[in-house]
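1. for reference, the sequence and a predicted model appear below.
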Amino acid sequence: MIRGIRGATTVNENEENEIMDNTRNLVETMISANNIDVQSISHVLISVTKDLNAGFPAKSVREMPGWSFVPVMCMTEIDVPGSLENCIRVMMVINTEAKQTDIQHIFQNNAVRLRPDLVNMEGDKGNEG
């Protein structure tokens, strides 16, 4: 069965190392929280808000051990007035037998505001930062 796992984080500055480090931390937390084997990952989509252009967050993911052949793509998030700034969003698509309700969606830093309904489930289920 195919399932999507949502993740999002924010950075303080439009700085390449911060973008890379926060993206890597988010993806590693998503993997750990959902007990994912890299071989079960179909693909990963990463979007960033228009204010983040200092580096490609996908680069940090591709450099992780075992990720050389996982398709990863970056894009710009829709620029909605008043939306959360400095935000990196991840949609990881995996093959799993887990129920949709068992998926742990991860929101870190200021991105916890994006989906409080998921963050506050079962005592902050999905909030790993």
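-> Done, it's in.
2. okay, CA-based contacts and neighbour counts for the rest of this
-> Noted.
3. can you give me the helices for this structure?
-> Remark: helices assigned in the chain by DSSP state H are 16-34, 57-62, 116-119.
4. between the ones you listed, which one is nearest to residue 96?
-> helix 16-34 (9.9 Å; Cα to Cα).
5. can you mark which positions in that closest one are buried?
-> Buried residues in helix 16-34, counting neighbours by 16 or more other Cα atoms under 10 Å, are found at 18-20, 22-27, 29-31, 33-34.
6. comparison target, given below:
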Amino acid sequence: MRGIRGAITVEKNDSVEICNAVQEMLKAIISENELAAKDIGAAIFSATNDIDAVFPAAAARKMKGWDLVPLFDAQQMTVDGSIEKCIRVLLLVDTDKPQDEIRHIYLRRAKMLRPDILNK
């Protein structure tokens, strides 16, 4: 089992925009790591306190194959100067890939969270 991280930002607290962003992030993680929904043991989402129009897990639940994936939402802790309107995810996946082959995905303004992996 491996953990795969991801994050994405939205411009406004809008349920359609949030759902689209969550699905974009998850599709990128799945594609980059050559996964299928059946490989995912659980997904833990967090969102900054300025996102409350919809649960990020609700967006994941709409994706094909995600109806059996255990999903959990939490509020990201607030830290002065931290990124706003950000949704993060930790996927626990069943894979034989070693950790150094796992591709963590940070999109839009969330790229600033992990500048150390931008060019990998």
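-> Received the coordinates, thanks. Model, not experiment: these values are computed from the prediction.
7. farthest-separated two in the buried residues of helix 16-34 of structure 1?
-> Maximum pairwise distance in the buried residues of helix 16-34 of structure 1, criterion Cα to Cα, is 24.2 Å, between 18 and 34.
8. need the buried residues of helix 16-34 of structure 1 in TSV with distance to residue 57 of structure 1, can you?
-> Shown next, in TSV, are the buried residues of helix 16-34 of structure 1 (distance: Cα to Cα, whole Å):
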residue	distance to residue 57 of structure 1
18	10
19	6
20	5
22	9
23	6
24	8
25	11
26	11
27	11
29	15
30	15
31	16
33	20
34	21
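9. between those residues, which sits nearest residue 49 of structure 1?
-> Among those, and counting by Cα to Cα, the member closest to residue 49 of structure 1 is residue 19, at 11.6 Å.
10. relative to residue 74 of structure 1, how far out is the spatially closest residue to that closest one that is not a sequence neighbour?
-> Take residue 19 of structure 1 and drop its neighbours on the chain: the residue closest to it by Cα to Cα, 6 or more residues apart in numbering is residue 57, 6.1 Å away. Residue 57 of structure 1 is 7 Å from residue 74 of structure 1, where distance means Cα to Cα, to the nearest Å.
11. name the residues contacting each of these two.
-> Common contacts of residue 57 of structure 1 and residue 74, defined by Cα atoms under 8 Å, 6 or more residues apart in numbering, comprise residue 46.
12. pick out whichever of the two has more residues nearby.
-> Set residue 57 of structure 1 next to residue 74 and count neighbours by other Cα atoms under 10 Å: residue 57 wins out with 29 against 17.
13. counterpart of that one over in structure 2?
-> Here residue 57 of structure 1 is matched to residue 56 in structure 2, going by TM-score structural alignment.
14. contacting residues around its match?
-> 18-19, 22, 45-47, 73, 87.
15. burial measure for residue 83 of structure 1, as a count.
-> Residues lying near residue 83 of structure 1 (other Cα under 10 Å) number 11.
16. and residue 10 of structure 2, by the same measure?
-> Residues contacting residue 10 of structure 2 under the criterion other Cα under 10 Å number 21.
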